[in-house]
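# Below are the sequence and a predicted model for it; my questions follow.
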Amino acid sequence: MITFMGRKVKTLYDFEKLDDNEDLEFQADIIFLLGKLNKKYKSKILVYARQFTQSNNDYKRDRAIIVLGWIGKGTDTNILENHLLNDTNSNCRAWSASAYMQMWFRKENDFLKTKAFEAYKSALPNESDYFVLSVIFSALREMDILDLEYLKLLWVSWTLKN
């Protein structure tokens, strides 16, 4: 037994603590750390991350979305799109936009670029949070989806509209 974040666990990979723990922030922190540090249990971590994206707790959801960006698969883009377009928490929407970019950094391909562009295109007309918008614009630029001049025009037209 070791003590981790004030709790007794068998190992740092004590997945039972994710199932049996009512402390949502503890669960969120554990999945975040596992996603960042451990590739050995990637498939098991992904199961929890996908499950945690459905949580009512904003912090737990945002940590899970970030993990999907780090280690998720192309099939997880549907989860990201859902949160980008429908999540009531702006951080969850922003991290969903960022997660596409994180996936693309790991494996640059046209599928991810296309999925990201479609999601961003759907999100932009209705998004009002400046942080979410800045993440979307940064992702568009980093992924070479749109050039800087076009992004400036998008930003100006959005600010005039709102």
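Looks like it arrived, so ask away. Numbering: from 1, shown residues only.
# Please make it C-alpha for all contacts and neighbour counts, starting now.
OK.
# Mind jotting down where the strands sit in this protein?
For the chain, the strands defined by DSSP state E occupy 2-4, 7-9.
# Export those to TSV and append columns for mean neighbour count and distance to Phe131.
Converted to TSV, the strands of the chain look like this (neighbours: other Cα atoms under 10 Å; distance: least, Cα to Cα, whole Å):
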stretch	mean neighbour count	distance to Phe131
strand 2-4	11	32
strand 7-9	13	34
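# Mind checking those for the one nearest to Ala119?
strand 2-4 (37.8 Å; Cα to Cα).
# And the contacts of the closest one?
Strand 2-4 is contacted by residues 8-12 when judged by Cα atoms under 8 Å, 6 or more residues apart in numbering.
# Could you dump those into CSV and include distance to Asn78?
Output for the contacts of strand 2-4, formatted as CSV (distance: Cα to Cα, whole Å):
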residue, distance to Asn78
Lys8, 36
Val9, 33
Lys10, 34
Thr11, 32
Leu12, 30
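# which one of these sits closest to Lys42?
Nearest to Lys42, judged by Cα to Cα, of the contacts of strand 2-4 is Leu12 at 13.9 Å.
# re the thing from before, ok, which of the strands of the chain comes nearest Glu127?
Nearest of those (Cα to Cα): strand 2-4, 38.6 Å.
# Wait, Thr11 touches Met1, no?
Yes - in terms of Cα atoms under 8 Å, Thr11 counts as a neighbour of Met1; the distance is 6.8 Å.
# okay, now the residue nearest to His83 when sequence neighbours are not counted: neighbour count?
Using Cα to Cα, 6 or more residues apart in numbering and skipping residues adjacent in sequence, the residue nearest His83 is Arg93, 5.7 Å away. Neighbourhood size, Arg93 [other Cα atoms under 10 Å]: 29.
# next, the one to line up against it:
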Amino acid sequence: MNDSRKEEIDKREKSKIYCQNLTKEELQETYASLVKENFPDSKRIHFIADLGRSPEIAFHFELICNDWEEGTDLNFEASFDQHGQAGINYLLETLNQEEVESQRVLIVYLLAKILSKARHRDFYAFSCKQVLPVLISLLPSSEASNRRKLIIALGWIGSIGEIEILGQHLLTDQDALCRAWSASSLMQLSFHQVKKEILMEKTKDLFCEAITEEKDLQACALMIEAAQVLFGKRWIPTSAVEKLEIEKIEKARKSAIRFLKK
């Protein structure tokens, strides 16, 4: 091992030890100074990394909740996955105690996002099974903005049993974006807990019906884009989806339907 490599490893180890020994008071002091400086990006990003490596899980979550409440988008949740299983357990306990639906949706969404990064961890499958019943129970009563989050989360932690739920929202949800995100989440299942071949077999008719019947142009474009990723096709360019180019979307719709009907 050369000297520069050894120095880098030593530096990382010292940084890890430093963060593991950070107290709540020290983190609060740093946070207070960031508030005064209006959260400059470089210092904020460094602080977020320190939060994730620190033992102060409750304080970290407190800052995340403040961020949600104030809509400041400071992204404190970005490093919460670094707390590992201890962080998951803390969020599950908090979820069980929380009674406000909107807050429960945000916690479920955060849990699903974290778990989507932890597919290789031994706690992944069991934790998904703990979160899924809560997520599914929230879906019917949630307003559209919350439902969108839950549908996206379902794509991250859902299994083969959730294909039907996403299919229902794909075809019948009153909100166009919920229908669109249902298509995206069906595609996302192939990157997580459902084998691609099984997913293709079970969703081909769903995608065909949804793309055929969809009246909202943006939702239709997003459905086509999700289907082409899942089925390995090139019906529509991303630029046409972003710019909502009617002619290209309708042409892609015809190509997608022709393929999906085979």
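Cool, the structure landed. Note that the structure is predicted; figures quoted are calculated from it, not measured.
# where does the TM-score land?
Once the chains are laid over each other, their TM-score by TM-score structural alignment, normalised by the length of structure 1 reads 0.79; 152 aligned residues with a Cα RMSD of 2.8 Å.
# any idea how far the residue nearest the centre of structure 2 is from Lys149 of structure 2?
Closest residue to the average C-alpha location of structure 2: Lys113 at 3.9 Å, with Cα atoms, centre = their mean. Distance of Lys113 of structure 2 to Lys149 of structure 2, computed by Cα to Cα, to the nearest Å: 10 Å.
# tell me, what's touching those two both at once?
Counting by Cα under 8 Å, 6+ apart, nothing touches both Lys113 of structure 2 and Lys149.
# Asp62 of structure 1 versus the aligned residue in structure 1 for Trp156 of structure 2, what's the distance?
Under the alignment (TM-score structural alignment), Trp156 of structure 2 pairs with Trp70 in structure 1. According to Cα to Cα, Trp70 of structure 1 stands 13 Å off from Asp62 of structure 1.
# what about the two, which has more around it?
Regarding Trp70 of structure 1 and Asp62, a neighbour count based on other Cα under 10 Å identifies Asp62 as having more, with 26 against 20.
# I'd say that one and Asn56 touch.
No - using Cα under 8 Å, Asp62 of structure 1 is not in contact with Asn56, being 10.7 Å away.
# and Glu25 of structure 1, how many residues sit next to it?
Glu25 of structure 1, neighbours per other Cα under 10 Å, totals 15.
# nearest spatial neighbour of it, skipping sequence neighbours?
Closest to Glu25 of structure 1 by Cα to Cα, 6+ apart is Lys60, at 6.2 Å.
# any idea what the one you found aligns with in structure 2?
When structure 2 is aligned by TM-score structural alignment, the residue opposite Lys60 of structure 1 is Asn146.
# got it, and Ile136 of structure 1?
Mapped onto structure 2 by TM-score structural alignment, Ile136 of structure 1 lines up with Met223.
# Count the neighbours of that match for me.
27.
# For it, give its distance to Ala240 of structure 2.
13 Å.
# what distance separates stretch 44-54 of structure 1 from the centre of its chain?
12 Å (Cα atoms, centre = their mean, to the nearest Å).
# Also stretch 107-126 of structure 1?
The answer for stretch 107-126 of structure 1 is 14 Å, by Cα atoms, centre = their mean.
# residues making contact with it?
Residues lying outside stretch 107-126 of structure 1 but in contact with it, judged by Cα under 8 Å, 6+ apart, are 74, 77, 81, 84-85, 97, 100-101, 103-104, 133, 136, 140, 143, 145, 158.
# can you do 7 Å?
With Cα atoms under 7 Å, 6 or more residues apart in numbering as the test, stretch 107-126 of structure 1 has contacts from 81, 84-85, 100, 104, 136.
# Trace Leu112 of structure 1 over to structure 2, please.
The equivalent of Leu112 of structure 1 in structure 2 is Leu199 (alignment by TM-score structural alignment).
# Also Ala99 of structure 1?
That one, Ala99 of structure 1, aligns with Ser185 by TM-score structural alignment.
# Switch the contacts of stretch 107-126 of structure 1 over to JSON lines, and while doing so, append distance to Lys152 of structure 1 to every line.
Shown next, in JSON lines, are the contacts of stretch 107-126 of structure 1 (distance: Cα to Cα, whole Å):
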{"residue": "Glu81", "distance to Lys152 of structure 1": "24"}
{"residue": "Leu84", "distance to Lys152 of structure 1": "21"}
{"residue": "Leu85", "distance to Lys152 of structure 1": "22"}
{"residue": "Tyr100", "distance to Lys152 of structure 1": "21"}
{"residue": "Trp104", "distance to Lys152 of structure 1": "23"}
{"residue": "Ile136", "distance to Lys152 of structure 1": "13"}
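# out of those, what pair is the most spread apart?
Largest pairwise distance in the contacts of stretch 107-126 of structure 1, by Cα to Cα, is 19.4 Å, between Leu85 and Trp104.
# Look at those two and report which has more neighbours.
A count of neighbours by other Cα under 10 Å puts Trp104 above the other of Leu85 of structure 1 and Trp104, at 22 against 18.
# Check the gap between that one and Asp110 of structure 1 for me.
9 Å.
# Which parts of the biggest helix by length in structure 1 count as buried, going by neighbours?
If you go by DSSP state H, structure 1 has its longest helix at helix 90-106. Buried residues in helix 90-106 of structure 1, counting neighbours by 16 or more other Cα atoms under 10 Å, are found at 90-104.
# ok so, going back, I figured the match of Ile136 of structure 1 hits Ala180, correct?
Yes - counting by Cα atoms under 7 Å, Ala180 is a contact partner of Met223 of structure 2 at 5.7 Å.
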